[in-house]
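>>> sequence first, predicted coordinates after that:
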Amino acid sequence: MKFVWCLLFMCCSMQIMAQDDNTYPDYRKKTEGYARMAEKDLKAEVASFALAALEDRLNKTALPAIPPVDYGANFITFEGNSITVNIKAGPFDPSKHKIGTYGEKKHVVRIDGRPYYGSYGTMPNYKIASVTMTIGKDTVQIPAEAYADLYSPVFTYNDEKGAVRTYNGVYLSPDKRTIYIYMLNQETIGSYEVTWIIQDKKYLRRVVDSGILK
């Protein structure tokens, strides 16, 4: 009987270890997600394009969009209505950051003490390096904190005919006071989306949801 109990204990321990090797917690908070938006007017406009808002999109009118005018492997540029938006990527160097891991397989769950988006659970290769914006002659200051935890950016993709497309966009509110900069980016499983909200030429906030398109 003692042998049986020991065998059961060993089996349970091995199962727990296996779970630890293959699973890891998602420490990212949901407070910045679409569902938690308190601003009803902004939320209604985000619902017109964000994937996290598909259930709320019924009868939502599409917002006017500013078209992409240039793109490459590590950047995309939108321009129109006297507005220019540039999003750039850069390589991620783990040696210059504090990496937090989980479990025996050392799944990456924190970078510089913060949970992050993009390749969550593994080491990212690229980061969003900058998001810049001008409206007329005015430069909108978008703080580094708004994208410092965002990795694995995707600027374009090829459709079934081989044409280059993008999931990303820049949208204007009907009164043109608010501008939404939207990106859909990679995760190890699924994707994450981020919307930076600019209002009256000032950065207001961001909206981030993960686990999209699993």
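Looks like it came in fine. No experiment lies behind these values; they were computed from the predicted model shown.
>>> contacts and neighbour counts: CA atoms only from here.
OK.
>>> report the longest helix in the protein, please.
Using DSSP state H, we find that the single longest helix of the chain is helix 2-22.
>>> can you list contacts of that helix?
103, 104, 105 (C-alpha atoms under 8 Å, 6 or more residues apart in numbering).
>>> highest neighbour count among the residues you listed?
Neighbour count (other C-alpha atoms under 10 Å) singles out residue 103 as the most crowded of these, with 15 neighbours.
>>> residue 179 belongs to a helix?
No: assigned with DSSP: H, G, I helix; E, B strand; the rest coil, residue 179 falls outside any helix and is strand.
>>> now do the same contact list for it.
Applying C-alpha under 8 Å, 6+ apart to residue 179 gives the contacts 170, 171, 172, 173, 197, 198, 199.
>>> list buried residues within the residues you listed.
For the contacts of residue 179, a burial check counting by 16 or more other C-alpha atoms under 10 Å picks out 170, 171, 172, 173, 197, 198.
>>> pick the one among these closest to residue 81.
Using C-alpha to C-alpha, residue 172 is the member of the buried ones among the contacts of residue 179 that lies nearest residue 81, at 9.7 Å.
>>> put this next to the first one:
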Amino acid sequence: MRSFFGLCLLMLSIAVQAQDEVLPDLRNKRESFAKYPKGEIRDDLATFTIGGIDERIGKKPLEKLPATDYNLRSITFEAPNVKVIITSGTFEASKHKLFYYYEKKYLVKIDGKPYYGDYGTVPTTTISSVVVIVNNKDTVAIPPTAYADLFHPDFTYVDGSGTVRTHNAVYLSADKHRMYIYMVNSEAMGKYEVTWILQDNKYVGRVVDSGIMK
């Protein structure tokens, strides 16, 4: 009988320990598609985001700018009067404050903020810049805070036939007042997607959904 109770206590201890080791997701769900208010922007987002796929039926696809160059470090989109360049950088852990969970087993915050891209582990690459040029001369300011917590950018992938492609895109609303810069990047498991939203050549926010394409 004593050995039976001992075994029960051991199993309970293991179960509690396993529960304690579950990686908590501290990231802000208020930036997800599901939380975005109804309106024209949400309708536009539904035409191309994975988070909005359930609302896609009946919506006309947006104009898509072609990716004119992409490699492992950057991607460029160009069309008349519009150019978008996204570049990556190297994550230097020694220059950041890292916050761990469960005896430093899981990384959950960088510089005091939850992050996307290899969540739970130390990332190796960053998004170093998002540059938008309109009318061939004017630069639209995308604040670093819009991508400082986004890591492991994926500029390319190889499809089943061996062709190098990209999931990323730039979309224009039907009235040309809004631009959506879209990326699909890597997590420790699956992917996350981010859309930076510009309206009348001003950055107005972003939408981020994680846990996709697992």
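Looks like it arrived, so ask away. In this text the structure is predicted, and so the values were computed from the model without any measurement.
>>> so who does the residue at the greatest distance from the centre of structure 1 touch?
Most distant residue from the mean C-alpha position of structure 1: residue 1, 53.6 Å away (C-alpha atoms, centre = their mean). Counting by C-alpha under 8 Å, 6+ apart, residue 1 of structure 1 makes contact with nothing.
>>> how near is it to residue 10 of structure 1?
To residue 10 of structure 1, residue 1 of structure 1 is 14 Å away according to C-alpha to C-alpha, to the nearest Å.
>>> likewise for residue 23 of structure 1?
As judged by C-alpha to C-alpha, residue 23 of structure 1 and residue 10 of structure 1 stand 20 Å apart.
>>> again with residue 211 of structure 1
Per C-alpha to C-alpha, residue 211 of structure 1 is found 35 Å from residue 10 of structure 1.
>>> what number of residues are in the vicinity of the spatially closest residue to residue 109 of structure 2 that is not a sequence neighbour?
Spatial nearest neighbour of residue 109 of structure 2, chain neighbours left out: residue 99 (4.9 Å); criterion: C-alpha to C-alpha, 6 or more residues apart in numbering. Neighbourhood size, residue 99 of structure 2 [other C-alpha under 10 Å]: 15.
>>> what of residue 202 of structure 2?
Per other C-alpha under 10 Å, the neighbour tally for residue 202 of structure 2 reads 15.
>>> hey, where'd the strands end up in structure 1?
65-66, 68-72, 75-80, 83-91, 99-102, 107-111, 126-135, 138-140, 157-158, 164-165, 169-172, 178-186, 191-199, 202-212 (DSSP state E).
>>> want to throw the ones you listed into JSON lines with distance to residue 120 of structure 1?
Below are the strands of structure 1 laid out as JSON lines (distance: least, C-alpha to C-alpha, whole Å):
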{"stretch": "strand 65-66", "distance to residue 120 of structure 1": "30"}
{"stretch": "strand 68-72", "distance to residue 120 of structure 1": "24"}
{"stretch": "strand 75-80", "distance to residue 120 of structure 1": "22"}
{"stretch": "strand 83-91", "distance to residue 120 of structure 1": "16"}
{"stretch": "strand 99-102", "distance to residue 120 of structure 1": "11"}
{"stretch": "strand 107-111", "distance to residue 120 of structure 1": "6"}
{"stretch": "strand 126-135", "distance to residue 120 of structure 1": "12"}
{"stretch": "strand 138-140", "distance to residue 120 of structure 1": "30"}
{"stretch": "strand 157-158", "distance to residue 120 of structure 1": "21"}
{"stretch": "strand 164-165", "distance to residue 120 of structure 1": "25"}
{"stretch": "strand 169-172", "distance to residue 120 of structure 1": "23"}
{"stretch": "strand 178-186", "distance to residue 120 of structure 1": "9"}
{"stretch": "strand 191-199", "distance to residue 120 of structure 1": "10"}
{"stretch": "strand 202-212", "distance to residue 120 of structure 1": "10"}
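>>> out of those, which is closest to residue 43 of structure 1?
Short answer: strand 202-212, nearest of the strands of structure 1 by C-alpha to C-alpha, at 9.7 Å.
>>> I figured residue 174 of structure 2 was touching residue 60, is that so?
No: the pair residue 174 of structure 2 / residue 60 is not scored as a contact, 9.2 Å apart, by C-alpha atoms under 8 Å.
>>> between the two, which contacts overlap?
Common neighbours of residue 174 of structure 2 and residue 60 are not found (criterion: C-alpha under 8 Å, 6+ apart).
>>> that older thread, out of the contacts of helix 2-22 of structure 1, who's nearest residue 205 of structure 1?
When the contacts of helix 2-22 of structure 1 are ranked by distance to residue 205 of structure 1 (C-alpha to C-alpha), residue 103 comes first, at 33.5 Å.
>>> could you pull up the residues touching the closest one?
Counted by C-alpha under 8 Å, 6+ apart, residue 103 of structure 1 has contacts 20, 21, 24.
>>> now the buried members of those.
Buried residues within the contacts of residue 103 of structure 1, counting neighbours by 16+ other C-alpha under 10 Å: 20, 24.
>>> any chance of the contacts of residue 103 of structure 1 in CSV, plus distance to residue 135 of structure 1?
Below are the contacts of residue 103 of structure 1 laid out as CSV (distance: C-alpha to C-alpha, whole Å):
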residue, distance to residue 135 of structure 1
20, 49
21, 49
24, 43
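>>> which of the contacts of residue 103 of structure 1 map to contacts in structure 2?
Here the contacts of residue 103 of structure 1 are checked against structure 2 with both residues aligned by TM-score structural alignment, their matches' C-alpha atoms under 8 Å, and the contacts held in both are 20, 21.
>>> among the strands of structure 1, which is nearest residue 29 of structure 1?
With C-alpha to C-alpha as the yardstick, what comes closest out of those is strand 202-212 (9.6 Å).
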